[in-house]
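Peer 1: quick one: sequence and predicted model below, then my questions.
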Amino acid sequence: MDWIIGLVVAGGSAMGLSWYLSGLREKPMTPDERAAHAPGKSVQLSDGVIHYSERGPTDGQAVVMVHGFGVPQFVFEQNAAALADTGFRVILFDHFGRGWSDRPNARYDTDFYDRELTELLDALNLTEPVGLVGYSMGGIIATDFAARHPERLTAIILLAPAGLAVYPFMGKLFGKIICMPVIGDWLWRLRGRSLLLGDPQFQEPLPDPARRIRGDDTIQMNYKGYFNALLQSWRNLPLENCDEVFADASRGVPMMALFGGKDPTISVESAARLKKAAPHARVELIEEGTHGLLYEMYDTVNPMLIEFLKANSR
């Protein structure tokens, strides 16, 4: 019996030590850090400070862009520039837990993200209906917002949205294990960084710099709370089988969705399911598109964004 107790104690000590060592390099996200390094502005919401930026004329039709799981607002750089040049007022922001925003220890579920987006619009005095663009995980966040608040939107555009078919990013087994308390937290703490950096989106295979993400998505990993925010989003935000939410949103707001034919993260099955759930939504399949279609194929995507937003402006 003593040896069993010894093994348990040794195992627990090893887990605790590895947990502690894995977080040694992480710094707190402080106002001073944000002031020194963040390129945009900040606004206080009930759950903390959100980092955001604006492009284009202040009197233009507002378009708010909602990024996905791990990469912050600069994932939209190529699209935001084109929209701003066309006369739209573009608002980008970092979700809580990402980029230069605060990292609250919270339940990152649909209510949390709805509150984040609602309070941001209110804080920026966006009282008139806006266009909403959601990418990947931001797709289900934007869609849920549209279903709840159709009166606040002129249109919704979804780029490779999560929330329909199976979302395989973590892998079936690993994705289930990290949902378990204690062991899941520990495993994610140890493996999260390497898993993210191993994702094709982080590896930037395209040689043309104009078609890559225009920002360093590893900087945010140096601040405490990033990995926990991702884990809590994975555990609490529904990323599959939300077909009815898409149906509800499309009934109240004009909807367009773009999918990539070569996307390993959001399969073409999602496009078929959206067509079935929301038959009057505009669903386009870009055959050569990957999960990074918004920046890798911006010259194909941007005209579609502009045309749809213009057709559905106030």
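Peer 2: Perfect, thanks for sending it. Numbers count the residues shown, from 1 in each chain.
Peer 1: for the rest of this, base every contact and every neighbour count on C-alpha atoms.
Peer 2: Will do.
Peer 1: check which helix or strand residue 259 maps to.
Peer 2: Under the criterion of DSSP states H and E, residue 259 resides in strand 255-260.
Peer 1: now the strands for the stretch 201-314 of the chain?
Peer 2: When secondary structure is read from DSSP state E, counting those that start in this stretch, the stretch 201-314 of the chain shows strands at 255-260, 282-286.
Peer 1: what packs against the shortest one?
Peer 2: Where contact means 3 or more CA pairs under 8 Å, 6 or more residues apart in numbering; DSSP states H and E, strand 282-286 is packed against strand 255-260, helix 268-277.
Peer 1: and the last one, how far out from the chain middle?
Peer 2: Here helix 268-277 is found 20 Å from its chain centre; the criterion is CA atoms, centre = their mean, to the nearest Å.
Peer 1: how about the helices in this structure?
Peer 2: Using DSSP state H, the helices of the chain run over 2-22, 31-37, 77-86, 110-123, 137-148, 172-177, 183-197, 200-203, 226-236, 243-252, 268-277, 293-296, 298-311.
Peer 1: which ones are touching the spatially most central residue of the chain?
Peer 2: Geometric centre of the chain, nearest residue: residue 68, 1.5 Å, by CA atoms, centre = their mean. Contacts of residue 68 were listed using CA atoms under 8 Å, 6 or more residues apart in numbering, and they are 134-139.
Peer 1: against residue 89, how distant is residue 82?
Peer 2: 11 Å (CA to CA, to the nearest Å).
Peer 1: before we go on, here's another structure to hold up against the first:
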Amino acid sequence: MKKSLLPILTLLFSFQFITAQTDNLQWLDIELSNYPYPYAVSVLELKIQEQDLKMAYMDVKPENYNGKNIVLFHGKNFNGAYWKTTIEALTNEGFRVIVPDQIGFGKSSKPQHFHYTFQQLAQNTKTLLDTLKVEKTAILGHSMGGMLATRFALMYPKMTEKFILENPIGLEDWKLIVPYQPVEWWYQNELKKSYDGIKKYQLVNYYDNKWKPEYDQWVNLLAGWTLNSNYKIIAWNNALTYDMIFTQPVVYEFKNITAPTLLIIGTRDRTALGKPLVTEEGQKTMGLYNELGKKTQKEIPNSELVEIENVGHLPHIEKFESFIKPLIRFLKK
């Protein structure tokens, strides 16, 4: 009798644990007004695509300012808040750190209709830097932010002093093997998002099934939005940015980068867009960062590669010291 009850009790405990996690979720405002960022947030008013939009950003200038600037571009499933420890380390070294939330992300506007292009997001960031009177800066992009950072460096080479990619997506052209899906398909997927699904995705794809309590906050930020009655607007923006990523590759233009470049690559990463849409054999060829880092380094002139073994998609979260040391060394060159 005891043996037959054990699976039931285990299942019940698991259900209670998941329910408790979900019950503790904080409802989040569509522009995260009830979620504090690690540094003061300012807003840039933008008039683009016949809309009045707001671009939130942090601009952290240290007392021991060394005259050098760096812009940090966040990934698709994140916002500027996850750069907290990076901002702290860089400002301690005297760098001014500018961290925008792109339109559609974080504390920035979530438009009901918007034509997302990396060119548009890069131009928005250039407008921000012009407003702040920043003429030259280093550019660092993580994940989707790596694709945006690449587009920025190509559009504004004179402004880009140094160029850093941290586990960027877009090191391969997925549309060569992944069948195209319309925006509506991505939208329906976003509407199905839940705490459990988001955590499972990050656990498997980011952290190699090894979870730490400090990772919870990045799940909660996304899952908290699903509790909002306006979540459909967030889901629609997410769908539009998936389409942007899928249809606007930058991989063919790495050869045109002119700024000194540093690639910081966690080699365990296997992130790739559209994996569920291809065969099991096809999936095995996608997101191989242990190979993609080396390949990309060969494509970008005047570039160097730092590989971090046994680290996944988020080196600056998972193994901070291994990320920040080569970054600071590169910036001080």
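Peer 2: Thanks, I have the structure now. Everything numeric in this text was worked out from a predicted model, so none of it was measured.
Peer 1: what's the local residue count around residue 298 of the first structure?
Peer 2: Other residues near residue 298 of the first structure come to 20 when the count uses other CA atoms under 10 Å.
Peer 1: which residues does it contact?
Peer 2: Counted by CA under 8 Å, 6+ apart, residue 298 of the first structure has contacts 78-79, 211.
Peer 1: quick one: what's aligned to residue 257 of the first structure in the second structure?
Peer 2: Per TM-score structural alignment, the equivalent position to residue 257 of the first structure in the second structure is residue 263.
Peer 1: isn't residue 71 of the second structure up against residue 139?
Peer 2: Yes: counting by CA atoms under 8 Å, residue 139 is a contact partner of residue 71 of the second structure at 5.0 Å.
Peer 1: more neighbours: which of the two?
Peer 2: Neighbour tally, residue 71 of the second structure and residue 139, criterion other CA under 10 Å: the higher count belongs to residue 139, 27 against 22.
Peer 1: isn't the more buried one right up against residue 149?
Peer 2: Yes: the criterion here is CA under 8 Å, and residue 139 of the second structure meets it with residue 149 at 6.4 Å.
Peer 1: name the residues contacting each of those two.
Peer 2: Common contacts of residue 139 of the second structure and residue 149, defined by CA under 8 Å, 6+ apart, comprise 73, 163.
Peer 1: stretch 116-135 of the second structure: which residues count as buried?
Peer 2: Of all the residues in stretch 116-135 of the second structure, those buried under the rule 16 or more other CA atoms under 10 Å are 116-118, 120-126, 128-129.
Peer 1: again, but for stretch 78-97 of the first structure
Peer 2: By neighbour count with 16+ other CA under 10 Å, stretch 78-97 of the first structure contains the buried residues 78-80, 82-84, 87-97.
Peer 1: got it, and stretch 196-204 of the first structure?
Peer 2: Neighbour-count burial for stretch 196-204 of the first structure [16+ other CA under 10 Å]: 196, 201-202.
Peer 1: a markdown table for these, including distance to residue 223 of the first structure?
Peer 2: Output for these, formatted as a markdown table (distance: CA to CA, whole Å):
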| residue | distance to residue 223 of the first structure |
| --- | --- |
| 196 | 15 |
| 201 | 21 |
| 202 | 18 |
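Peer 1: tell me the one of those nearest residue 297 of the first structure?
Peer 2: Within these, proximity to residue 297 of the first structure (CA to CA) peaks at residue 201, which comes in at 13.7 Å.
Peer 1: look at the closest residue to that closest one other than its chain neighbours and say how many residues are nearby.
Peer 2: Among residues not flanking residue 201 of the first structure along the chain, residue 292 sits closest, at 6.7 Å (CA to CA, 6 or more residues apart in numbering). Residues lying near residue 292 of the first structure (other CA under 10 Å) number 23.
Peer 1: what lines up with residue 292 of the first structure in the second structure?
Peer 2: So residue 292 of the first structure corresponds to residue 314, using TM-score structural alignment.
Peer 1: need the nearest residue in space to the equivalent of residue 162 of the first structure over in the second structure, chain neighbours excluded.
Peer 2: Superposed on the second structure with TM-score structural alignment, residue 162 of the first structure falls opposite residue 169. Of all residues not flanking residue 169 of the second structure in the chain, residue 143 sits nearest, at 4.8 Å (CA to CA, 6+ apart).
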